[in-house]
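Colleague: Dropping a prediction and its sequence here:
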Amino acid sequence: MKPLWRKLKNLFGAAESPAPADDAAMIEALFASDIAGIAQSDFRTGKFTRVNSRMCEMLGRGEQELMTLGPPDVQHPDDGARLMPVFLKAMSSKGKWEGDMRHLLPDGEVVWARISAMVTARDETGAPLRGVAILLDMTDARRADEQARENTEILRLGQVVGRIGTVRRDIVNGVILAEPAIRDIMALPEGAGPIPTAQWLERIVPEDRNRVAAEMRRAEEGGAEDISLDYRTTCPRTGRLRYIELRARYIFGPNGKATSSIGVAIDVTERREAEIRLAHAANHDSLTGLPNRGLFRVRLEEALALARRGVNFALLCLDLDRFKEVNDTLGHPVGDRLLDAAAKRLRKELRDTDTLARLGGDEFAVIQSCLLEPREASALALRLVQTLSAPFVIDGQQIVVGVSIGIALAPQDGGETESLLSAADMALYHAKSDGRGVWRYFKPEMNQRMQMRRELELDLRRAMTDGQFEVFYQPIMDVESRRVKTFEALLRWRHPERGLLAPDLFIPLCEEVGLIVPLGDWVLRRACADAARWPEDIGLAVNFSPVQIQSRHLVGQIASTLRDTGLNPRRLEVEITENVLIKDKETALATLYAIKALGARIAMDDFGTGYSSLSYLQIFPFDKVKIDRSFTCELGQSRKSNAIIRAVAGLCDGLDMAVVAEGVETEGQFEALRREGCNQAQGYLFSCAVAADALPALLDALNGAEWAQAAE
């Protein structure tokens, strides 16, 4: 086909002389057609002199607007700058130019046009004067080409990234024809020639090879059109195991026998490795790599199935001793490394047939398989206790923990997963109760004790709703005046069957089952309401557990209670133990400062029994320190006890803190406290804890009748 410029030359001629009438008619017909955009332009002005309607349509402009513009005004600036010098040179020397160029519509859209242009008139020097151009809209074709190239590139990238390739197998000649990309994917020899099928099979790992060959034979002999093969091969360069998925379609000859196949091979190594990692992560502990609770239950069910056929085993539940102290004092990263080190020690004491799992936190479990007699479990428990009792060195620090172990034997202690786990847990509970660092076998009576504990829990919940709790008060005396300074609120449970119970019999259980916060709120409100009726110079001390201090509602609860009862905040003392600060020091300190901001006073109870009491006196301005009764009982009899009391009193005096000695039972102890500078005292020498309605009589006995009258 002749180029468009030749057609233009035939129509417009190369001279300025008028065209014949039939050519003029053809030119008019061409301008009137909608096949292509046609434009005449003046080289001297650089403007269009005539355009047809198709040209206006292509460029999105009206005829009058285009008459004020020239080719550079509608061209894409990048293409104009690049192609205009070439265009002008060609028009001057050859009188014609043909090429593709982008044009910009008023709305910013781009139109691709194939342009055929020629000079229709020159001046006396031969320079172009006028020209005409035909523009064919190539936008759709261009976009189709770009889409095709993009699809091709996507397919190529998909094959490279996805490691996909095609392979053809000549079954008659027993060879495989594969492109270079697929050779790498399938770990086949490099080159372009055919590869014997037997050589390809040799590259498949032995565990998969026979299965793949058998599946291929069944497909060929059974006339199956499609086949899917999954197998592993080894890369000859790296030695790395690869996972391949091969999907092929067979072609059969007239005799019904397979002649060839064509298929797609996909390297799914990364996907399979990710699946393996995910499966491992789903069934194993991320810290120690041990089986987690889910996988352990599967292994336990498998062991129970064997136990029903006579293969006995032991279940050992382990709990590290003092691990919480490590976490609280040295931090969770050290605690994590300690758990990992403990897991490694435990593994060394077990056989390959045993199962070790981490159930969560510092809890581990062991399935000791093929148990011949119960004492084998004791022997293992002894080794585990010994190995975990030896010091650990973590980040240069020597750490000593221990382990308590509960043992249940299968099938005699339980034939199902839940019953056996429950038996081992009960045995572990008793091991920890018996001093830790020991192991205990499950006994049926343990179940009875656990049932009693559950009944006690139910009783506790009923006690909350039935109003069985009471607040008793024990006086704290001013040593100098021997008058009541404060009453400490002490909780009692009037059990309908067991009588009046002290808090140490039920408070730990309240903390375990989540009752301590509502019960503590009740005690605070009851005690503040009682104290509001006392003389103004007698304070109220209320104990708060670590769980209460961690509650974000505590400060608001105290503020609302003081407001509702009308108790002056300065009369309230909040007593805490060191454990409050050990659990979460930052949160606890923030809460204590907020309570102090209300006007209440803060006291540290059981001072001297923990690990960091002195350091806590530095980080928080306590108003009062209560010395534990263990230091008071030998006052006047032991130089050490006297020295400790004297030192604490002197220290607190320098820090503007009051000192209270607990457990004062004799006049000798009281006199010793006076000599050593102790401010306040509490104990049976003055009074035990009494009910609220007994306080007027107690005040009368301790402070005189005027106090009782004021209280009334």
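Modeller: Happy to help now that I have it.
Colleague: For the rest of this, base every contact and every neighbour count on C-alpha atoms.
Modeller: Noted.
Colleague: Give me the three-state assignment for the most centrally placed residue in the chain.
Modeller: Nearest residue to the geometric centre of the chain (C-alpha atoms, centre = their mean): residue 286, 11.8 Å. Under the three-state scheme (DSSP: H, G, I helix; E, B strand; the rest coil), residue 286 adopts coil.
Colleague: quick one: residue 402 and residue 437, what's the gap?
Modeller: 6 Å (C-alpha to C-alpha, to the nearest Å).
Colleague: Quickly list what's touching both of the two.
Modeller: The contact sets of residue 402 and residue 437 overlap at 321, 385, 389 (C-alpha atoms under 8 Å, 6 or more residues apart in numbering).
Colleague: Show me which of the residues you listed is closest to residue 140.
Modeller: Closest to residue 140 out of the shared contacts of residue 402 and residue 437 is residue 321 (76.8 Å), distances taken as C-alpha to C-alpha.
Colleague: in the stretch 501-650 of the chain, which spans are helices?
Modeller: In the stretch 501-650 of the chain, the helices defined using DSSP state H, counting those that start in this stretch lie at 507-513, 516-531, 546-550, 554-565, 578-583, 585-597, 613-619, 629-632, 639-654.
Colleague: Measure how buried residue 373 is and give me the count.
Modeller: 12 (other C-alpha atoms under 10 Å).
Colleague: Report the secondary structure state of it.
Modeller: Once three-state DSSP is applied, residue 373 turns out coil.
Colleague: so which helix or strand takes in the nearest residue to residue 499 once chain neighbours are set aside?
Modeller: Spatial nearest neighbour of residue 499, excluding adjacent residues (C-alpha to C-alpha, 6 or more residues apart in numbering): residue 493 at 7.9 Å. Following DSSP states H and E, one finds residue 493 within strand 483-495.
Colleague: neighbouring contacts of that strand?
Modeller: Identification of contacts with strand 483-495 by C-alpha under 8 Å, 6+ apart yields 463, 468-478, 499-503, 523, 527, 537-543, 680, 689, 699, 702-703.
Colleague: ok, second structure coming up, stack it against the first:
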Amino acid sequence: MPEPGDAPGLVEVVQRWTARWADTDGVSLSPAQLEELVAGVARDAAARAEAARDAALRRFSALYSASPIGIALADPNGEIVEANAALGAFLGCKTDDLRGRDLADLGYGPKDRHALLDGLDEVDEAGSEPYRQRVQLAHADDVGTWADITLAVLPGDRPGAAYPVLMVLDANEVHQLQETLRHQSIHDPLTGLSNASRFNTLLEGALGPSARDQIALVYLDIDGFKVINDGLGAGVGDKVLRRIARRLREVFTSHDPLIARLSGDGFAVLLRGRLTAQEVITQVQRALDELREPMYVDDHGIGVSASAGIVVRDVADGGPEDLLRAAELALHRAKAAGKAQWMLFDPDLDVRDRARYRLGAEIGGALENGHFELVYQPMVKLGPSGGLAAVNAGLRWNHPEFGELGSEEFYPLADTTGMTVQLGNWLLTESLAAAARWRERHGEAAPDICIRLPGRLAVDPELVGAVKELLDRYRLPAGALRLCTDSPSLHDPRGEVLESLSVLTDLGAKMVLAVTGSADLELIPRQGLKVRQIILTGPVVDALGDNPDAAAVRHLDQLVARARELGLRVGADGVRTTAQAELLRGHGVIAARGPFVTDSATGDEVDDLIERYTG
């Protein structure tokens, strides 16, 4: 018979199995005895199951209470029925305060509450995948605290019943670290401004299909910043850059500004909205004025200047590449115009600049394809003996589209593209080869070859070795090579040009100095230059035209007299007429070049001149 306290339904189970076994052949027990036996077995099995369930509940309760992860158990409607101590500590409240609250109400803001509601909807049915998300939960101090949450469901005691459970892991440190890394990835670590990557991304967005109104891009470059770094140290330079960034933030405050550091001393400002060129120019001028004010860093009063290129246009007038290129061209023009000023992009000038930069890009191919040739300026001796004293060698570019281009049209571009050394080496090689041919044909009547080395070639560490190798190759004495320079070239702050020329003169080459006045001439004794000959040029010669005044002639006599004191030979450049040449000869000038002979000559024409002046 069933005992009081038996589990509901156990009596029916015992009676059903007793009836089945009693109907089995070979059973010698009475139905009552069999029922008692089966009931005992069933009670023992039920007791064991109850003990196992109680042990599992105790283990779960211990784990639930001791877990460092915050846990909240809810009823099927999402109302919290139990929360552990870890969740209360994380949210800064007692666990009793959490009971009765909706799980979704734990979110700090609307976005966080929506995330919790979405999670509850996703895990509504038992067996679904857990929902994981990073959200901010509401702390008792009325602040948000970052958490990695997991929403899942536990099966209920009835078929189909599901109970939501929320598990919370502290994500504040991880989130802060990730935010720090994200900030570092899009900001310049020195100034805190946006970096180039973020700038380019936001620029593309500012020119997207939905963009309206105008956009302005300003490129700013600090003039001569290397002087600060080299003179005061990189540490002071970094402090100056931070001050510059601060001043830019103070100036550019309207039109949704984006300020970025793009390179070492290069900055960019992006402005958006309804604006005009004059509004942008006003802000840029103010920025340049602010930067000129001295910055006191480590007891140094440091003033800087900046050049700026400005582009203002409608957002629909082109893509990011066009805008960036236009701002860069405007900046180049500002620097070329003397620095410390701004320049507004001009579409008409852009057409010309495109052609110029195209030339710069084509120099390498033109050199390889033989589009360059040598041109010469003969210098004749002013005296009864006549003859060619020297031939100045230069480069001319026979461009298939633009015709003949002089060196002044492509050497600055070669400096920009890094082709100066290649052009200079080609000039040096071909010039010495030509000098060797003239010596072979004309013997002692052959002129020296005079070359003005491009600045970058003059400081090239391979120059001296290259010159010596070429002189040996063509079996030329070093004295057949003249190296022409001027005072601006010798004012190289590192002295590399003078050092290279001095080594070459030690090999036997002759240094020639172009002189425009007494100051240039006095460089020779002051710096101990190994100069053998000077060439008067510029206003000194121009003043001796058709009717020279007494002051011009007196100036000439003073220069010639001082040159003789220094043991120098005197030549002249830019001589236009035979009468001018005779005047110069009468006052001590021994050689001259210019239109009175010819503006330029080819190699074959030099051969003819050698024969003519020798005869």
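Modeller: Done, it's in. Small disclaimer: the values here were computed from a predicted structure and weren't measured.
Colleague: State the TM-score obtained for the two superposed chains.
Modeller: Their TM-score after superposition, calculated using TM-score structural alignment, normalised by the length of structure 2, is reported as 0.65; 496 aligned residues with a C-alpha RMSD of 4.7 Å.
Colleague: hang on, the earlier thing: show me what the residue nearest to the centre of structure 1 aligns to in structure 2.
Modeller: Alignment note (TM-score structural alignment): residue 286 of structure 1 maps to residue 189 of structure 2.
Colleague: Look up how far residue 335 of structure 2 lies from that match.
Modeller: 28 Å.
Colleague: ditto for residue 51 of structure 2
Modeller: Applying C-alpha to C-alpha to residue 51 of structure 2 and residue 335 of structure 2 gives a distance of 89 Å.
Colleague: what about these two, which has more around it?
Modeller: The neighbour count for residue 51 of structure 2 versus residue 335, taken as other C-alpha under 10 Å, is higher for residue 335 (20 against 12).
Colleague: residue contacts, the more buried one?
Modeller: Residues in contact with residue 335 of structure 2 (C-alpha under 8 Å, 6+ apart) are 307, 341.
Colleague: sorry, back to before: trace the residue nearest to residue 499 of structure 1 over to structure 2, please.
Modeller: Match for residue 493 of structure 1 (TM-score structural alignment): residue 397.
Colleague: number of nearby residues for residue 80 of structure 2?
Modeller: 21.
Colleague: That one looks like it's in a strand, true?
Modeller: Yes. Assigned with three-state DSSP, residue 80 of structure 2 falls within a strand.
Colleague: what's the spacing between the spatially closest residue to it that is not a sequence neighbour and residue 106 of structure 2?
Modeller: Nearest non-adjacent residue to residue 80 of structure 2, counting by C-alpha to C-alpha, 6+ apart: residue 74, 4.1 Å away. Separation of residue 74 of structure 2 from residue 106 of structure 2 (C-alpha to C-alpha): 13 Å.
Colleague: Those two: who's more crowded?
Modeller: residue 74 (24 against 17).
Colleague: and the helix ranked longest in structure 2, how far out from the chain's middle?
Modeller: Under DSSP state H, the helix in structure 2 containing the largest number of residues is helix 31-66. Offset of helix 31-66 of structure 2 from its chain centre (C-alpha atoms, centre = their mean, to the nearest Å): 74 Å.
Colleague: Counting by contacts, list what that helix packs against.
Modeller: Secondary-structure packing of helix 31-66 of structure 2 (3 or more C-alpha pairs under 8 Å, 6 or more residues apart in numbering; DSSP states H and E): helix 10-22, helix 85-91.
Colleague: Buried deepest among those, which one?
Modeller: Neighbour counts (mean count of other C-alpha atoms under 10 Å) averaged over each of the helices and strands packed on helix 31-66 of structure 2 peak at helix 85-91, with a mean of 21.
Colleague: and residue 659 of structure 1, that's in a helix?
Modeller: No. Residue 659 of structure 1 sits outside any helix when classified using three-state DSSP, being strand.
Colleague: what's near enough to touch it?
Modeller: For residue 659 of structure 1, the contact set (C-alpha under 8 Å, 6+ apart) comprises 624, 625, 626, 627, 648, 649, 652, 678, 679, 680.
Colleague: if we go to 7 Å?
Modeller: 624, 625, 626, 649, 652, 678, 679, 680 (C-alpha atoms under 7 Å, 6 or more residues apart in numbering).
Colleague: go on, residue 684 of structure 1?
Modeller: 664, 665.
Colleague: which residue lines up with residue 171 of structure 1 in structure 2?
Modeller: The alignment partner of residue 171 of structure 1 in structure 2, by TM-score structural alignment, is residue 74.
Colleague: and the equivalent of residue 319 of structure 2 over in structure 1, how many neighbours?
Modeller: Correspondence of residue 319 of structure 2 to structure 1, assessed by TM-score structural alignment: residue 416. Neighbours of residue 416 of structure 1 under the rule other C-alpha under 10 Å: 14.
Colleague: And the contacts of strand 483-495 of structure 1, which of them are buried?
Modeller: When the contacts of strand 483-495 of structure 1 are checked for burial by 16 or more other C-alpha atoms under 10 Å, the buried set is 463, 468-478, 523, 527, 538-543, 680, 689, 699, 702.
Colleague: what distance separates the strand holding residue 493 of structure 1 from the centre of its chain?
Modeller: Remark: strand 483-495 of structure 1 is offset 46 Å from the chain centroid, using C-alpha atoms, centre = their mean.
Colleague: once aligned to structure 2, how far is that strand on average?
Modeller: Taken over the aligned residues, the distance from strand 483-495 of structure 1 to structure 2 averages 5.1 Å (mean C-alpha distance after the TM-score superposition for structure 1).
Colleague: Any buried residues in that strand, and which?
Modeller: Neighbour counts over strand 483-495 of structure 1 (16+ other C-alpha under 10 Å) mark 483, 484, 485, 486, 487, 488, 489, 490, 491, 492, 493, 494 as buried.
Colleague: Contact partners for the residue lying closest to the fourth one once chain neighbours are set aside?
Modeller: What it means is residue 486 of structure 1. Spatial nearest neighbour of residue 486 of structure 1, excluding adjacent residues (C-alpha to C-alpha, 6+ apart): residue 539 at 4.3 Å. Listed by C-alpha under 7 Å, 6+ apart, the contact set of residue 539 of structure 1 reads 485, 486, 487, 571, 572.
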